[in-house]
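Asks: sequence and predicted model, in that order:
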Amino acid sequence: MQRTQTDKCDFLHFNDLACETVGGRVVFATDEWFAPARNLLKSEPPQFLPSVFTEFGKWMDGWETRRKRVPGHDWCLVQLGVPGRVHGIDVDTSFFTGNHCPHVSIQGGCLEDTPTFTLDGDRTGMAASDSQMAAVATLGSGAWPQLVGVAPLQPGSHHFFKVEFSSRVTHLRVNMFPDGGIARLRVYGVGQRDWSSVSSNQLLDLLALTNGGVCLGFSDAHFGHPRNMIGWNDLVVLVRVLQVDRSGILQVPGSEWAVFRLGHRGRVSRVEVDTTHFRGNSPDSCRVEACSLDVGDESWSSAEWDVLLPPQKLRPHHRHHYGEAELRLNRPISHVRVVMAPDGGISRLRLWGRIAAAPANQERPASKL
């Protein structure tokens, strides 16, 4: 583990496995006096409202505990929305300037069964009961491996930690020493599932976050990151020559692209390009290219790309479906590159297909989900 600077955070293009929008939730917290721990996983950035107070003190958009007057420290358990391998963590203390947590550490565990206890409702002003403490003690979370060793935190700052831990993680234990506040927790990684339980005849989205799909590179992400094709919207291409070909596709210089690794090598039989909510800023057209690389080989920048889906005219705010009649490849692929012209936004890309075996000794080890 090491603390790192933003420009060295090569893990930031991965998905946030803990965000509430993918099912992440806080299942336990020792204390939530000023602000509940569930705020850590909000998808939106933290905010500060100077004039807002609760009966317990200043309202804060994050997790903040009361000042300890007994030995020990505060901690919480986070259940990842998508279990997987964690590559990096952002501990954000935005707006916690004199009340931030002085030091933090983070541990990771892989639980076979989901804990039966949970924290419901507004927990502001509350602390864990003796029975809740006894129930969570059965997990032995204090002995879980460390993903982030004890590290100092600064007020009102992002703290990026690169994680060197290769095992699958389902839950995190976030330790605050001894108390204080944290605004947000972002857990960047790649989802993992047990492919041994998936039939080769089962049709599924090979690019889905829960199946291990991940964005590896892109040309532009000014208005939104293309990871998992959630709200990809790039800068406007300013040079436009409005000519069309026989298919009505604009012939303009320039395009934008993003590269994705499938969660499992497979044969794609259906492609969905969804421009929902992009009404005046959808692309004019797009195409999808594909290649097949060995497991662990990420040399996509020098790979030979073949056309999976030839250029297609797109409509705004519409789900476009393409079947085998439009697709050009019928062999297993591992990576895709979606190219949109000349600019605009795509909300989702779904690649429906069936898993295929990798070359001998090249398959990723199965991980239970």
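Replies: Received it, and whenever you're ready, just let me know what you need.

Asks: drop to CA atoms for contacts and neighbour counts, all remaining ones
Replies: OK.

Asks: helices of the chain, start to end?
Replies: 130-137 (DSSP state H).

Asks: now G72, nearest residue through space, not along the chain?
Replies: Closest residue to G72 apart from its sequence neighbours, by CA to CA, 6 or more residues apart in numbering: P178 at 6.8 Å.

Asks: that neighbour and E64, how far apart?
Replies: 11 Å (CA to CA, to the nearest Å).

Asks: just R348 next, same as before
Replies: From R348 across to E64, the span is 36 Å (CA to CA).

Asks: who's more crowded, those two?
Replies: Shown here are R348 and E64; by other CA atoms under 10 Å, E64 has more neighbours (29 against 19).

Asks: check contacts around G191.
Replies: Counting by CA atoms under 8 Å, 6 or more residues apart in numbering, G191 touches 17, 82-85, 209-213.

Asks: among these, which one sits closest to T170?
Replies: T170 has its nearest neighbour among the contacts of G191 in P83, at 4.6 Å by CA to CA.

Asks: check contacts around the closest one.
Replies: P83 sits next to 17, 168-171, 191-193, 369 when contact means CA under 8 Å, 6+ apart.

Asks: which of those residues sit farthest apart?
Replies: Largest pairwise distance in these, by CA to CA, is 15.0 Å, between H171 and R193.

Asks: look up how far N228 lies from the residue lying closest to A303 once chain neighbours are set aside.
Replies: Of all residues not flanking A303 in the chain, C291 sits nearest, at 7.0 Å (CA to CA, 6+ apart). Computed as CA to CA, the C291 to N228 distance reads 18 Å.

Asks: got the end-to-end distance for stretch 66-81?
Replies: The first-to-last residue distance of stretch 66-81 comes to 28 Å (CA to CA).

Asks: please apply the same query to stretch 156-166.
Replies: 30 Å.

Asks: please enumerate residues in contact with it?
Replies: Outside of stretch 156-166, the residues within contact range by CA under 8 Å, 6+ apart are 1-6, 9, 11, 85-97, 100, 147-148, 153.

Asks: I figured R348 hits D274, correct?
Replies: Yes. Assessed by CA atoms under 8 Å, R348 is found in contact with D274 at 5.0 Å.

Asks: in the contacts of G191, which residue is surrounded by the most others?
Replies: L17 (29 neighbours).

Asks: okay, pairing it with this:
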Amino acid sequence: MADSPREGKLARAPAFIQLTDMACESMGGQILFATDDFFAPAENLIKSDSPSFKEHEYTEFGKWMDGWQTRRKRIPGHDWCIVRLGIQGIIRGFDVDVSYFVGDHPPRMSIQAACLEEDKQPEIPQRALRTGAGATPEEFEAIAEFKSDDWDYLVPMTELKPGKPDSSHNYFPINSQQRWTHIRLNIYPDGGIARLRVYGTGQKDWAMTDPKEPLDLVTIAYGGACVGFSNAHFGHPNNMIGVGQAKSMADGWETARRLDRPPILENDENGILLLPGCEWAVFRLAHPGVITQIEIDTKYFKGNSPDSCKLDGCILTAQEEEDMIRQKWDLPSHRWKPLLPVTKLSPDESHLFDSLTLELQDVITHVRFTITPDGGVSRLRLKGFPSSICLLRPRERPMMRFSVKLGFKANL
């Protein structure tokens, strides 16, 4: 159940909005059903950009609005929609944004959630964007198989407060530790909502993992997270571990140009630039494991990719991670073990490397990705095997043994 404020809105933005929007279309979120899309389709709820307003623009059905807006209800019931989360996991909070819907926002809303197994989800008709229409009887019949009326309430029926765009966010912190896959947004009885943000952390069902197939252990979809970085002037390091391929430079990690660059650059015999500074980002893996393959993609970074990079790993308990965050990751150098030595990078290219882990035979919990001197990277993929199932791998390397220190928590 939500630990929600009485007025449905906090005076200041809560810390949970720094987490990933698990419902966002860029993360793979999808609208499965909506009772009505008369003025504006529910797909607008999960757009990645902020809502906008066009004062003099109208459609054949009414005022153009950047959100989900239903017609004024003249039949029994209320409107609702179902969202399949792009990132499935633990929800820390919601933001129900009613920007620009002054006079048209729903007086009340509630949010339900469910955790549905992938292979047991009912099939429903492919949804088409159809402003000016409502759900058909066939769609209602298909969505009834989800039994969403019985889903758990994370936010009970609560009053919504409208306001100007900078004060139209209704925040709801969530205490549930359960894994969720689907959300049902109820509005009472009708109206418009600009955006629904579902903030949290990914969590994979590791018990269902194929022990023969390597997984991306750092992806945000499974619970990987950036826990420290030196610079993020143009883009946060969490972008590198996002879902799918990067869509532009804005969808990667990019730092400012370092001011300590020498006036004239030189390189060594291997073509690596000789520079005094670097930038770095530290990631907590979604699960402790052995990394076997490293992918570093500089797509879209054609004139601003790093000259070189390296990757190191370590194993830390939850308490040690907290200590390092306070100390800005001043971890003794001997704690870091190389996974990838200093390696030249090319612009706008995907690079694939074998990790040194197979020689070191070490499980790790955290990695530090270092670029020299600065620049941008679109994606970082670290494929390998979770430690809990490493011993189930084929026995082509019978001497490999894995262990994890006590006290580590895979998901903080």
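Replies: Yep, that arrived. Every value quoted in this text rests on a predicted model; they were computed, and no experiment measured them.

Asks: please state their TM-score.
Replies: The TM-score (TM-score structural alignment, normalised by the length of the first structure) is 0.87; 365 aligned residues with a CA RMSD of 2.9 Å.

Asks: of H171 and R193 of the first structure, who's got more company?
Replies: Using other CA under 10 Å as the criterion, H171 of the first structure and R193 rank with H171 on top: 27 against 21.

Asks: residue in the second structure paired with that one?
Replies: Taking TM-score structural alignment, the alignment pairs H171 of the first structure with H182 from the second structure.

Asks: next, count neighbours for the closest residue in space to T118 of the first structure that isn't next to it in sequence.
Replies: Take T118 of the first structure and drop its neighbours on the chain: the residue closest to it by CA to CA, 6+ apart is V27, 4.6 Å away. By the criterion of other CA under 10 Å, V27 of the first structure has 20 neighbours.

Asks: quick check: V27 of the first structure touching Q79?
Replies: Yes. Contact criterion CA under 8 Å: V27 of the first structure and Q79 qualify, at 6.6 Å.

Asks: quick one: the most far-flung residue of the first structure relative to its centre from Q202 of the first structure, how far?
Replies: For the first structure, the residue at maximal distance from the C-alpha centroid (CA atoms, centre = their mean) is R246, at 39.8 Å. Using CA to CA, we find R246 of the first structure at a distance of 38 Å from Q202 of the first structure.

Asks: cool, and G213 of the first structure?
Replies: G213 of the first structure is 17 Å from Q202 of the first structure, by CA to CA.

Asks: again with V52 of the first structure
Replies: For V52 of the first structure relative to Q202 of the first structure (CA to CA), the value is 52 Å.

Asks: give me the number of residues near L329 of the first structure?
Replies: 17.

Asks: ok, now V174 of the first structure?
Replies: Neighbour count of V174 of the first structure, defined by other CA under 10 Å: 20.

Asks: and for Q126 of the second structure?
Replies: 8.

Asks: find the nearest non-adjacent residue to whatever residue of the first structure lines up with F172 of the second structure, please.
Replies: Following TM-score structural alignment, the counterpart assigned to F172 of the second structure within the first structure is F161. Nearest non-adjacent residue to F161 of the first structure, counting by CA to CA, 6+ apart: R3, 4.4 Å away.

Asks: go on, N238 of the second structure?
Replies: C226 (5.6 Å).

Asks: over to W63 of the first structure?
Replies: Per CA to CA, 6+ apart, closest to W63 of the first structure is A37, 4.4 Å.

Asks: from S334 of the first structure, how far out is the one you found?
Replies: Counting by CA to CA, the gap from A37 of the first structure to S334 of the first structure is 38 Å.

Asks: out of these two, which sits in the busier spot?
Replies: With other CA under 10 Å as the criterion, A37 of the first structure and S334 differ in neighbour count, and A37 comes out ahead with 32 against 22.

Asks: tell me the contacts of the more buried one?
Replies: A37 of the first structure neighbours (CA under 8 Å, 6+ apart): 26, 29, 62-64, 76.

Asks: now the two most distant members of those residues.
Replies: Among the contacts of A37 of the first structure, V26 and E64 lie farthest apart (CA to CA), at 13.8 Å.

Asks: which residues sit in contact with G62 of the first structure?
Replies: 35-40, 46, 181-184.

Asks: not counting sequence-adjacent ones, nearest residue to the counterpart of it in the second structure?
Replies: For G62 of the first structure, the aligned residue in the second structure is G67 (criterion: TM-score structural alignment). Nearest non-adjacent residue to G67 of the second structure, counting by CA to CA, 6+ apart: A194, 3.8 Å away.

Asks: returning to what we had before: in TSV: the contacts of A37 of the first structure, plus distance to A258 of the first structure.
Replies: As requested, the contacts of A37 of the first structure are arranged in TSV below (distance: CA to CA, whole Å):
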residue	distance to A258 of the first structure
V26	33
A29	39
G62	33
W63	35
E64	38
C76	36
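
Asks: picking up where we left off before, which residue in the second structure aligns with the residue nearest to T118 of the first structure?
Replies: By TM-score structural alignment, V27 of the first structure lines up with L32 in the second structure.

Asks: mind listing what its match touches?
Replies: 81-84, 124, 127.
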